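Colleague: A predicted structure for the sequence below; I have some questions about it.
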Amino acid sequence: MAQHTKSTYTLNTGAKIPAIGLGTWQSKPSEVREAVKVALQRGYRHIDTALAYGNEEEVGQGIRDSGVPREEIWITTKLDNPWHHRVEDGVTSSLRSLGVDYVDLYLIHWPSSTDPNDLKKHLPDWNFVKTWQEMQKLPVSGRVKNIGVSNFGIRNLEILLNDPSCKIVPAVNQIELHPNCPSPKLLGYCKAKGIHCTAYSCLGSTDSPLYRDEALLKIAKAKGKTPQQVLLMWGLQRGTSVIPKSVTASRIEKNFELDGWELTPEEVQKLSSLPDRFKVCRDAWLPIKVFFGDDE
């Protein structure tokens, strides 16, 4: 059986992203530092954050508290929507907050170039294609090792990849993925284009029907595993990296106990075929629509 806690996925740049990471979205400021420290000391080597989360400084403190050398840790952060026309400034801000010289992966957080003076509007004469033109300049600086996108569906990926200015194919597309949001068409599209997918909200959420699903609970009981462990294994066996969020030490540890067992192909398929559909992250808060329901 694969040792998933040490597994990596090779990106189109040749870089190797750890299969399992710690997500930090919606983690309370007082809890993030300790969660990052605990995760790294437990063996995690991938930490995911974003400028928009407002916790990069605490994430950086947690990294330093862990005692794990910087070069052993994969750090992902993201460009916030109102910063699309200031990519260099966005990188500088994140590096300063994190207290590091470089990040391993820098993502366009959303395909929405928001006006910083009015978050309900888009920047005039700007879009994510222009943002990507600026993103493509980053790897040369050494301050960003790999670049990618987040929350990009097939429609927006087509716009980006088919634009003549697109010289670098995104290394990663970080998207919501769990059995109630499996997005098989989007996964297949990204695979065909050489884009690795990282699954966020991979455990669903407290409002998700997932934890009431009899198929999931039955599989978890049969395996002697928690439903959360089964969900993470489902994501890994689909070829995606996973970044479960937790601030509880025992759960952080439990989510990392993924070595020495796997789901059968039938169990993976059963979870992939759950009838319910649920998205944790929607696009109603953005000035434009970014999800079109065509990725299933």
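Modeller: Yep, that arrived. These numbers come from a predicted model, not from an experiment.
Colleague: make it CA atoms for all contacts and neighbour counts henceforth
Modeller: Will do.
Colleague: Any idea how far apart the tips of stretch 245-263 sit?
Modeller: 22 Å (Cα to Cα, to the nearest Å).
Colleague: go on, stretch 160-179?
Modeller: 27 Å.
Colleague: which residues are in contact with it?
Modeller: With contact meaning Cα atoms under 8 Å, 6 or more residues apart in numbering, stretch 160-179 is reached by 11-13, 107, 128-129, 132-133, 136, 146-152, 183, 190, 193-204, 210, 231, 235, 271-274, 279-281.
Colleague: Now with 6 Å, please.
Modeller: Contacts with stretch 160-179, where a contact means Cα atoms under 6 Å, 6 or more residues apart in numbering, come from 11-12, 129, 148-151, 195-202, 271-272.
Colleague: before we move on, what about stretch 99-109?
Modeller: Counting by Cα under 6 Å, 6+ apart, 60, 74-80, 143-150 sit against stretch 99-109.
Colleague: Please list the members of the contacts of stretch 160-179 that lie in strands.
Modeller: Counting by DSSP state E, the contacts of stretch 160-179 place 148-150, 196-200 in strands.
Colleague: Among those residues, which pair sits farthest apart?
Modeller: Spatial extent of the ones in strands among the contacts of stretch 160-179 (Cα to Cα) is set by the pair Gly148 and Tyr200 at 14.5 Å.
Colleague: any idea how far the residue positioned nearest the centre of the chain is from Ser150?
Modeller: Centroid-nearest residue in the chain: Gln174, 4.1 Å away (criterion: Cα atoms, centre = their mean). Noted for Gln174: a distance of 4 Å to Ser150, by Cα to Cα.
Colleague: Which residues are in contact with each of the two?
Modeller: Contacts common to Gln174 and Ser150, judged by Cα under 6 Å, 6+ apart, are absent.
Colleague: Helices of the stretch 1-150 of the chain, start to end?
Modeller: With DSSP state H, counting those that start in this stretch as the criterion, the stretch 1-150 of the chain has helices at 29-42, 56-66, 87-98, 128-135.
Colleague: another structure for you, compare them:
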Amino acid sequence: MSTPPQIPTVDLRTPTGDVRMPLLGLGTWQSEGDEAARAVRHALEVGYRHVDTATGYSNEDQVGQGLADSGVPRDQVFLTTKLPPDAAGRERETLEESLRLLGTDHVDLWLVHWPPNGEATPSTWQAFRDLRDEGLVRAIGVSNYSIAQIDELLEATGEAPAVNQIPWSPTDYDLGLVTDHAQRGVVIEGYSPFKRTDTDAPVLRELAEAKGVSVEQVVLAWHLRHRVVVIPKSVTPERIERNLDVLDVHLSDEDVARIDALGSPA
């Protein structure tokens, strides 16, 4: 196996302060069966070191199989899974089942997939903190939470999530939301980077043509310049590799500002 590319990382706020999350990972939503296992294995073989799954994806066993088949040591892979909102109150049982399916004794990041019943639910967040402190999880966070809900968790427990995984793309760009997360020490992790992007936007097409890359690669490079974690999903080997090639795509400050303008005003 060749030396993997150096994917940039972001430090997550944890009690130990030693958790670094790769900014680029492989998403596995809607990846099913052997297809999911093959995608994870291929991604790890070509240099990915971050894989995102969830209990709700019903593919944790296949993600675990792909990890095992890749031969990449467990401690070199950043592994994320998520608690379904209807599992609030059954946090320990749900996590233990995730670990069994994934074939590991811990995950690197565990997220509350959606606010249970639309509420912040500090009791679930406290259970996350307890299981993290037991060593079953290295870092904890949320997904699809508002800033107000994050503040509710912070007020109730004194600890904000390390990560908030939310829909993110140039169309979603909002400097105020970026600033609100940064002020609370919360890393933004974006999902659906392509589905939510207008790939016909002139600025994206112009930059892609000028740099000899795809519009999708420009979008991923924009995420990395903002240090927003991004997890494009694919089961196609060529596309998995192309997404990783974004590490060689350079965007100037002016390029980034032009792309930012596709989103909401500051």
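Modeller: In hand now; what should we look at? Source: prediction; values computed, not measured.
Colleague: so how far is the first residue of stretch 151-166 of the second structure from its last?
Modeller: Start-to-end, stretch 151-166 of the second structure (Cα to Cα) is 16 Å.
Colleague: Okay, buried residues for that stretch please.
Modeller: Across stretch 151-166 of the second structure, burial judged by 16 or more other Cα atoms under 10 Å covers 151-154, 159-166.
Colleague: Kindly report the same for stretch 245-262 of the second structure.
Modeller: 246-247, 251, 256, 259-260, 262.
Colleague: And for stretch 14-27 of the second structure?
Modeller: Counting neighbours by 16+ other Cα under 10 Å, the buried set in stretch 14-27 of the second structure is 14, 19, 21-27.
Colleague: Likewise for stretch 231-250 of the first structure?
Modeller: So stretch 231-250 of the first structure, judged by 16+ other Cα under 10 Å, has buried residues 231-236, 238-247, 249.
Colleague: burial of the residue lying closest to Ser264 of the second structure once chain neighbours are set aside, as a residue count?
Modeller: Nearest non-adjacent residue to Ser264 of the second structure, counting by Cα to Cα, 6 or more residues apart in numbering: Asp174, 5.3 Å away. Asp174 of the second structure is flanked by 18 other residues according to other Cα atoms under 10 Å.
Colleague: farthest pair in the buried residues of stretch 245-262 of the second structure?
Modeller: Across those (Cα to Cα), the longest gap, 22.5 Å, separates Leu247 and Leu262.
Colleague: okay if I get the buried residues of stretch 14-27 of the second structure as CSV plus distance to Ala88 of the second structure?
Modeller: Converted to CSV, these look like this (distance: Cα to Cα, whole Å):
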residue, distance to Ala88 of the second structure
Thr14, 22
Val19, 25
Met21, 25
Pro22, 28
Leu23, 28
Leu24, 29
Gly25, 27
Leu26, 26
Gly27, 24
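Colleague: Just the strands from the first structure, written as ranges.
Modeller: Secondary structure of the first structure (DSSP E): strands located at 8-10, 16-18, 22-23, 46-48, 74-79, 105-108, 114-115, 118-122, 147-150, 172-176, 196-200, 241-242.
Colleague: Distance to Leu98 of the first structure for those strands - can I get that in a markdown table?
Modeller: A markdown table is the format used below for the strands of the first structure (distance: least, Cα to Cα, whole Å):
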| stretch | distance to Leu98 of the first structure |
| --- | --- |
| strand 8-10 | 23 |
| strand 16-18 | 19 |
| strand 22-23 | 15 |
| strand 46-48 | 11 |
| strand 74-79 | 9 |
| strand 105-108 | 13 |
| strand 114-115 | 24 |
| strand 118-122 | 25 |
| strand 147-150 | 18 |
| strand 172-176 | 20 |
| strand 196-200 | 21 |
| strand 241-242 | 22 |
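Colleague: just so I know, which of the ones you listed lies nearest Asp89 of the first structure?
Modeller: Short answer: strand 74-79, nearest of the strands of the first structure by Cα to Cα, at 9.6 Å.
Colleague: ok and that closest one relative to helix 87-98, angle-wise?
Modeller: Relative orientation of strand 74-79 of the first structure and helix 87-98, computed by axes from the mean of the first three to the mean of the last three Cα atoms, to 10 degrees: 130 degrees.
Colleague: Next, the mean deviation of strand 74-79 of the first structure compared to the second structure.
Modeller: When the second structure is overlaid, strand 74-79 of the first structure sits 0.4 Å from its aligned residues on average, using mean Cα distance after the TM-score superposition for the first structure.
Colleague: Find me the equivalent region of that strand in the second structure.
Modeller: Under TM-score structural alignment, strand 74-79 of the first structure corresponds to residues 78-83 of the second structure.
Colleague: cool, stretch 44-57 of the first structure as well?
Modeller: Counting by TM-score structural alignment, stretch 44-57 of the first structure pairs with residues 48-61 of the second structure.
Colleague: Now the matching stretch: buried residues?
Modeller: 48-55, 58-61.
Colleague: Touching it from outside, list them.
Modeller: Against stretch 48-61 of the second structure from outside (Cα under 6 Å, 6+ apart): 25-29, 77-82, 101-102.
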